[in-house]
Every structure is written in structure tokens, then in C-alpha cells.
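Chemist: what would the 3D arrangement of this be:
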Amino acid sequence: MSTLEDYVVKYLESFSVIATKIPESNEKTPDFLIEQEESVLIELKEKTDSEEKHKEQKEVLANNSVYEHITTTGHNNRISGVITGGIKQLKNRKSKHNCDFCLLFLVANGVAQGSQAEQIQATLYGKKM
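Modeler: Now for the predicted structure:
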């Protein structure tokens, strides 16, 4: 499991929810399955920036300088594609696991996480800039 997947498992455990990792396969599958009072499939998607961007930010901040990153906060086609892909993965497995619910975790993990979170919200709600 990746560090992010470990974090999600620990987060859910803080609510006494046990998430089991679904083994990787050739078929696109959700990441986790919860089988407690209700059955829940979880797909985890991460929006991050390139390693170069993260390295640049780290170097600028290490020099006690101001790091500037400019981006839009409206609808984003790439995020829309990620959301659509996640939904397809959940739908493909929902009946197979006889799940009550499906949950799509979207994690903003870039150099401007606040802006990424706004992009995710704008994309989900159809907000245009």
C-alpha cells in the first residue's frame, strides 16, 4: 500500500471502520472494501503536481523566499476525467460486491492544495470561471 492508502486506512480506523485493500489486478478496481453494518466500496484518487514542481517549491522555501504558484480555481477537465474514471471503477464492482454505498476520496496533494481543493469542488459542482 502507498503512504496515502495507509493514511486513509488509519483515518477510517479512527472512526472504528475497517477498510480492506482490494488486490490489484488487470481490471480497474476500487481501492478498498468496508464490510461492516453496511458494505462500502472506496476509490482513492490523488491530484498532485509534478516532482519538479514540488522540488522547486521546496528549494524556494528553503531559501526563505516566497514561492508563487498561479492556477485557476474553476472547472478542470483533467479532474473531471479522474472523477469519471473513479465513478466507472466503483460502478463496475458495486454489484459484484453487493455494496450499499460507494465513496470516491479525492485528495489534493500538490504545491497549492487549497487551489486544488477549489478546482475539485468547482468541477464536482459544475462551476465555471
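Chemist: from here on, contacts and neighbour counts on C-alpha atoms
Modeler: Noted.
Chemist: surely Pro92 is in a helix?
Modeler: Just so we're on the same page, residue 92 is Asn rather than Pro. Yes: using DSSP: H, G, I helix; E, B strand; the rest coil, the assignment for Asn92 is a helix.
Chemist: what about the strands in the protein?
Modeler: In the chain, strands defined by DSSP state E lie at 19-21, 32-35, 39-47, 101-108, listed in chain order.
Chemist: sequence B follows; please return its structure for comparison with A:
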Amino acid sequence: MLVRALAVWLLLFVIAVASGAARGTLLQPRLGEAKAHVVGTLAVVAIFAFVIWLLVPWVAPTLQPARLWQVGLLWLGLTIVFETALARWVLDEPWHKVVDAYNVVQGRIWILVLLTVLIWPSVAGALRR
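Modeler: Down below sits the predicted model:
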């Protein structure tokens, strides 16, 4: 299960990177940064939900709720660690900018992606049972 969960997380990562590139080149020039962020984030959530729904039986064939929560927690942890490490140590963003990426008061709704990777494996499993 772990190897399959990691493989799907890598696929989600590739989707997120491609979406970010599309947002920056296609949406942002037309909509502005704030609207492009919202549209791009909602698109990622929808794509992630579909991919997770499609692949969750492969990741955890028994669709046991406890296993699916483990998968969601793994994906959440990997995503937070990766995003934080990338922003802080690769892109050299200051800590306040790293934290601001999750500030819904400022219109930053990326936290929906985190909630999707956490919750959607269990939701998809329940829908498929």
C-alpha cells in the first residue's frame, strides 16, 4: 500500500506543478493573481478529487476506512513538508510568506488542496464501497 500511495502522491505532485505552470502562463495574465489563484486552486481540487476517486481502489484495495485515513494523512504530511521545504529552502521565501500561502483571510484558498488530499481518500472509498 505504501509504494502505491507514494506513486499516486507523485502523480498528484506532477498535476499540481503543471497546474501552477498553467495558472501562471494562461490564467494570471488574463485574470490577475488573486482570481487566477482561486480558479487554479479549484481546478486542482477537482482534478485531485477525480484522480483520487479513480485510483483509491488501487492504493487500498480493501477500501478500509482506517487505511484510507492513513493514506490521506500520508499525502497531507508529504504535501506540507514538500511545499514548506520548497518555499523556504529552495525558493528562499521568508517564513511569513510561507505561512501567508495558507491565509484564507487574504483570499489564499490553497488549504482546500490540503483538505482534499487528507479527506478525499476516505470519501472516495465510501463512494466506491
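Chemist: got a TM-score for the two of them?
Modeler: Remark: TM-score between the superposed chains equals 0.30 [TM-score structural alignment, normalised by the length of structure 1]; 68 aligned residues with a CA RMSD of 4.7 Å.
Chemist: tabulate the strands of structure 1 (a markdown table), appending mean neighbour count and distance to His54 of structure 1.
Modeler: Putting the strands of structure 1 into a markdown table (neighbours: other CA atoms under 10 Å; distance: least, CA to CA, whole Å) gives the following:
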| stretch | mean neighbour count | distance to His54 of structure 1 |
| --- | --- | --- |
| strand 19-21 | 17 | 28 |
| strand 32-35 | 19 | 28 |
| strand 39-47 | 19 | 13 |
| strand 101-108 | 16 | 13 |
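Chemist: include distance to Lys94 of structure 1 when you put those strands into TSV, please.
Modeler: Formatted as TSV, these follow (distance: least, CA to CA, whole Å):
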stretch	distance to Lys94 of structure 1
strand 19-21	15
strand 32-35	10
strand 39-47	7
strand 101-108	7
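Chemist: of the ones you listed, which approaches Gly114 of structure 1 most closely?
Modeler: Of all these, strand 101-108 sits nearest to Gly114 of structure 1, with 7.8 Å by CA to CA.
Chemist: tell me the contacts of the residue positioned nearest the centre of structure 2?
Modeler: Closest residue to the average C-alpha location of structure 2: Val113 at 4.0 Å, with CA atoms, centre = their mean. Neighbouring residues of Val113 of structure 2 by CA atoms under 8 Å, 6 or more residues apart in numbering: Thr41, Val44, Val45.
Chemist: my guess is the second one contacts Val17. True?
Modeler: When you say that, I think you mean Val44 of structure 2. No: using CA atoms under 8 Å, Val44 of structure 2 is not in contact with Val17, being 9.9 Å away.
Chemist: more neighbours: those two, which one.
Modeler: Val44 (23 against 13; other CA atoms under 10 Å).
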